[in-house]
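Student: With the sequence up front, the predicted model follows.
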Amino acid sequence: MVNTFGTIQFKEMPSIASTGVVVGPMEKDSPFAASFDEILPLENEKDETYEQANTRFIEKACAVTIQKGHEQMENIDVFIGGDLINQLSPTNFAARQLAIPFLGVFSACASSMESIILGSLLLESGNAKSILAGASSHHPTVERQFRYPLEYGGQKPGTAQWTVTAAGFALLQKHAKNAPIITHATIGRVIDGGQKNPLHMGAAMAPAARDTIERHLKNTNSRMADYDLIMTGDLGKIGLSILKEMFQDEDSGVILQDAGAQFYGEDSFFNAGASGAGCSAAVFFSHIYKQLKNGVFNRVLLVATGALLSPLTFQQGETIPCIAHAIECRMEKRG
């Protein structure tokens, strides 16, 4: 393992043996819907709180991941996950049910890639053989905590994004057959561009995405053109436009894409697009994963972005610090 200013080169190159993505009813019309494993008809069932529903989504996505990986839960060494709710309570309660060693993480909407990086480091160290890692978000829970309860019916500006109801997880193992591998990871730095508007997250997170991508390209001696795709997670349509302007690279227009900008297509109901820890997890662990396995993509850089604010810091007039974590994946057939 080689570390160069936050970029890790994995000698063992952990495999993403399988993935599982479970989403809610509003996500059924997503352009990525055909790649999701399960679309649930309700965001919460009768007599179930939204937080309990969030936990159920996590448990279902983990079960799908394990089943597709032909593994047993008791063989998983560590479960790593996060969400957006106070004290990670949905993920904590899912870990209670899974009953395996647990690491809870929080990088807001960048939590999925933080989970994958930590899992890859554990595999690289030789202290684990199978890791379950990922993240989730749940629209009603996030609205109630960070904005207004759904019943309030508050209107949002065009810069706002819609929190995805989704849970996405991956099974990381050493040397899985015919599975994408993780060659590098770049750990994000906390970047604050001075933004204060919590309904314009794309502008707040774009500088963090640029910083991580620039460092990753420099540290791996790569150019944008060397990748089939560089996909950020939930900058949304406006944030992606800002990021492309920052780079002014002739290849950025095609190679740079964003999960949040594409998640709900061109439906204006969702304003600037999608967000949430489950947004990048759902897209990366479904559509992108399948494109790698099918040989459509050979080399991709996945960059999840997160805004590290809380309702309290916003009320106190603080600016919004942000972070972006990245993993580089390739497809390698192993016998």
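Tutor: Yep, it's here.
Student: C-alpha from now on. contacts and neighbour counts both.
Tutor: Fine.
Student: which secondary structure element contains Leu132?
Tutor: Here Leu132 is covered by strand 130-137, with elements defined by DSSP states H and E.
Student: and if you look at Asn197?
Tutor: Here Asn197 is assigned to no helix or strand, by DSSP H and E.
Student: And for Thr212, the neighbour number?
Tutor: Around Thr212 there are 27 other residues, counting by other C-alpha atoms under 10 Å.
Student: Hmm, it is touching Thr186, no?
Tutor: Yes: the criterion here is C-alpha atoms under 8 Å, and Thr212 meets it with Thr186 at 6.7 Å.
Student: tell me, what's touching these two both at once?
Tutor: 325-326 (C-alpha atoms under 8 Å, 6 or more residues apart in numbering).
Student: who's in contact with the residue nearest to Glu318 when sequence neighbours are not counted?
Tutor: If the residues on either side of it in the chain are set aside, Glu318 comes closest to Lys196, at 6.8 Å by C-alpha to C-alpha, 6 or more residues apart in numbering. Contact analysis of Lys196 by C-alpha under 8 Å, 6+ apart lists 204, 314, 317-320.
Student: same thing with His216?
Tutor: His216 touches 7, 185-186, counting by C-alpha under 8 Å, 6+ apart.
Student: Let's have those residues in CSV, adding distance to Leu292.
Tutor: Below are the contacts of His216 laid out as CSV (distance: C-alpha to C-alpha, whole Å):
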residue, distance to Leu292
Thr7, 22
Ala185, 17
Thr186, 20
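Student: thinking again about what came up before, which of the contacts of Lys196 sit farthest apart?
Tutor: The span of the contacts of Lys196, defined through C-alpha to C-alpha, is set by Ala204 and Gly317 at 14.7 Å.
Student: Looking at those two, which one has more neighbours?
Tutor: Each of Ala204 and Gly317 has its neighbours counted (other C-alpha under 10 Å); Ala204 has more, 28 against 10.
Student: Quick check: the gap between the more buried one and Ile182.
Tutor: According to C-alpha to C-alpha, to the nearest Å, Ala204 and Ile182 sit 28 Å apart.
Student: where exactly do the helices run in the protein?
Tutor: Assigned helices in the chain, in chain order: 50-68, 89-98, 111-125, 139-146, 201-219, 236-247, 252-255, 259-262, 277-283, 289-293, 311-315 (criterion: DSSP state H).
Student: With distance to Gly24 as new columns, can these be given to me in TSV?
Tutor: Formatted as TSV, these follow (distance: least, C-alpha to C-alpha, whole Å):
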stretch	distance to Gly24
helix 50-68	9
helix 89-98	16
helix 111-125	18
helix 139-146	9
helix 201-219	22
helix 236-247	19
helix 252-255	29
helix 259-262	16
helix 277-283	11
helix 289-293	20
helix 311-315	25
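Student: try this one side by side with the last:
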Amino acid sequence: MDLKRMGNQTVVFANPPVILSSHSVVGPKEGQGPLGKTFSRVWKDQLNGEKSWEVAESKMLQEAMQGAISQAGVPKDHIDFMLAGDLLNQMISSNFAARQMALPLIGIYGACSTMALGMALGSMLIDGGFAQYVLVGVSSHHDTAERQFRSPTEQGTQRAMSAQWTVTGAGSVLLGRSGKGPRITSATLGRVIDFAEKDVNNMGSAMAPAVADTILNHFHDLQRKPEDYDLMASGDLGAVGLALAGEVLKQSGIDMGTGFTDCGVMIFDASQDVHAGASGCGCSSVVFAGEIMRRIKVGELKRVLLVGSGALHSPTSALQGESIPGIGHAVVIEA
């Protein structure tokens, strides 16, 4: 059997899965940002008629996944697996959404890297012959994340300038063995990297070394360079982490140039008072499902490197004084 693994951490798909459809649902603040018109649906408020933020997030994820199914025109009973993840304890948004979707569930957790991780694992399932169709969905909600990870929302604690704003959003893609659409041609799965950052208000710095490590291994494994990509987007380092990752890569001999950006920088603008930018599972998922997929479809982008970045801490580990491990997972999407 010929292994499809190449180099240190990369897999190259012999039969690259097709992204048949994408769907994104966001909250009002995200809809007011520079990418507002690229999202499939913008909610008018954070609850959308539900009794709690947590219920709202689960419904948002369900809506995004159902939207991807409807757009592709694939009968739901033809879908082999649903891969989903979120930020909440025991992934309640994903599990409760799966309860309604009635599909075989593979729950995944990679913090903000979950969308890239889901696309990588879904591609492996299809390329490996284990599935014909795989549904990938990811969500986060600003208010559920604030309640779980930080101070009570009602307390109104002043945020540090290095802090990022958790996106209220859910993005989904439907992957298929064949059909029309861009293909996922390879994936580089990251290692957990920890540079002893303990400030939960500076997650960009905690994640940047892991993203840089994954990018370095990706270029090494495939013998590529930044010029081989029309767009390279991390998600979600924010402005602080993006600058740090670029500096780490430059010290390693790689100048990422102007084609390197971050989903957490793209989704909001300076007037929205988000400090270092955006974060959350939902950020890279809705930016990819919306703006990046739009640009691929109209021919602006031929080859994209999406590098999901995750801060692998919990409220418990933070309160116990542990540092914040980071991880980065990358997927290559080609028109």
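Tutor: Yep, it's here. Fair warning: this is a prediction, and the values are worked out from it, not measured in the lab.
Student: Do you know the score for how well these two fit?
Tutor: In this superposition the chains share a TM-score of 0.96, using TM-score structural alignment, normalised by the length of structure 1; 330 aligned residues with a C-alpha RMSD of 1.2 Å.
Student: of the contacts of His216 of structure 1, which stay in contact in structure 2?
Tutor: Here is what carries over to structure 2 from those, by both residues aligned by TM-score structural alignment, their matches' C-alpha atoms under 8 Å: 7, 186.
Student: can I get the contacts of His216 of structure 1 in JSON lines with neighbour count and distance to Leu132 of structure 1?
Tutor: Output for the contacts of His216 of structure 1, formatted as JSON lines (neighbours: other C-alpha atoms under 10 Å; distance: C-alpha to C-alpha, whole Å):
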{"residue": "Thr7", "neighbour count": "22", "distance to Leu132 of structure 1": "22"}
{"residue": "Ala185", "neighbour count": "30", "distance to Leu132 of structure 1": "17"}
{"residue": "Thr186", "neighbour count": "29", "distance to Leu132 of structure 1": "20"}
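Student: Nearest to Glu245 of structure 1 among the contacts of His216 of structure 1?
Tutor: The nearest one, if we look at the contacts of His216 of structure 1 relative to Glu245 of structure 1 and count by C-alpha to C-alpha, is Thr186, at 22.0 Å.
Student: So what does the closest one match up with in structure 2?
Tutor: Using TM-score structural alignment, the equivalent of Thr186 of structure 1 in structure 2 is Thr188.
Student: State the distance from that match to His141 of structure 2.
Tutor: Going from Thr188 of structure 2 to His141 of structure 2 by C-alpha to C-alpha gives 27 Å.
Student: Likewise for Asp80 of structure 2?
Tutor: Counting by C-alpha to C-alpha - Asp80 of structure 2 and His141 of structure 2 are separated by 27 Å.
Student: Neighbour count: these two, which is higher?
Tutor: Shown here are Asp80 of structure 2 and His141; by other C-alpha under 10 Å, His141 has more neighbours (30 against 17).
Student: show me what contacts the more buried one?
Tutor: 53-54, 57, 166-169, 280, 282.
Student: let's go with 6 Å and repeat that
Tutor: His141 of structure 2 sits next to 57, 167-168 when contact means C-alpha atoms under 6 Å, 6 or more residues apart in numbering.
Student: Distance-wise, check it relative to Ala187 of structure 2.
Tutor: His141 of structure 2 is 27 Å from Ala187 of structure 2, by C-alpha to C-alpha.
Student: just Ile215 of structure 2 next, same as before
Tutor: From Ile215 of structure 2 to Ala187 of structure 2 the distance is 11 Å (C-alpha to C-alpha).
Student: Likewise for Asp127 of structure 2?
Tutor: Counting by C-alpha to C-alpha - Asp127 of structure 2 and Ala187 of structure 2 are separated by 12 Å.
Student: so how far is Asp236 of structure 2 from Gly122 of structure 2?
Tutor: Distance from Gly122 of structure 2 to Asp236 of structure 2, by C-alpha to C-alpha: 21 Å.
Student: More neighbours: these two, which one.
Tutor: Just comparing Gly122 of structure 2 and Asp236: by other C-alpha under 10 Å the higher neighbour count belongs to Asp236, 38 against 27.
Student: Which residue comes closest to the counterpart of that one in structure 1 once chain neighbours are left out?
Tutor: Under the alignment (TM-score structural alignment), Asp236 of structure 2 pairs with Asp234 in structure 1. In space, Asp234 of structure 1 comes closest to Gly260 once its chain neighbours are excluded; the distance is 3.7 Å by C-alpha to C-alpha, 6+ apart.
Student: With Ser15 of structure 1 instead?
Tutor: Nearest residue to Ser15 of structure 1 in three dimensions, chain neighbours excluded: Ile181, at 4.3 Å (C-alpha to C-alpha, 6+ apart).
Student: gap between the one you found and Ile58 of structure 1?
Tutor: To Ile58 of structure 1, Ile181 of structure 1 is 24 Å away according to C-alpha to C-alpha.
Student: ok, those two, which is more surrounded?
Tutor: In terms of neighbours (other C-alpha under 10 Å), Ile58 is the more surrounded of Ile181 of structure 1 and Ile58; the figures are 33 against 27.
Student: Tell me the counterpart of the more buried one in structure 2.
Tutor: Taking TM-score structural alignment for the superposition, Ile58 of structure 1 sits opposite Leu61 in structure 2.
Student: Test my guess that its match contacts Thr168.
Tutor: No: the pair Leu61 of structure 2 and Thr168 does not pass the contact test of C-alpha atoms under 6 Å, sitting 10.4 Å apart.
Student: circling back to that earlier point, quick one: the strand holding Leu132 of structure 1 aligns where in structure 2?
Tutor: Going by TM-score structural alignment: strand 130-137 of structure 1 matches residues 133-140.
Student: Among the contacts of His216 of structure 1, name the ones in strands.
Tutor: 7, 185-186 (DSSP state E).
Student: State the distance from the aligned partner of Ala176 of structure 1 in structure 2 to Tyr133 of structure 2.
Tutor: Using TM-score structural alignment, the partner of Ala176 of structure 1 in structure 2 is Gly179. Distance of Gly179 of structure 2 to Tyr133 of structure 2, computed by C-alpha to C-alpha: 11 Å.
Student: More neighbours: those two, which one.
Tutor: Shown here are Gly179 of structure 2 and Tyr133; by other C-alpha under 10 Å, Tyr133 has more neighbours (27 against 13).
Student: Could you give the number of residues near the alignment partner in structure 2 of Cys279 of structure 1?
Tutor: Mapped onto structure 2 by TM-score structural alignment, Cys279 of structure 1 lines up with Cys283. By other C-alpha under 10 Å, 35 other residues sit near Cys283 of structure 2.
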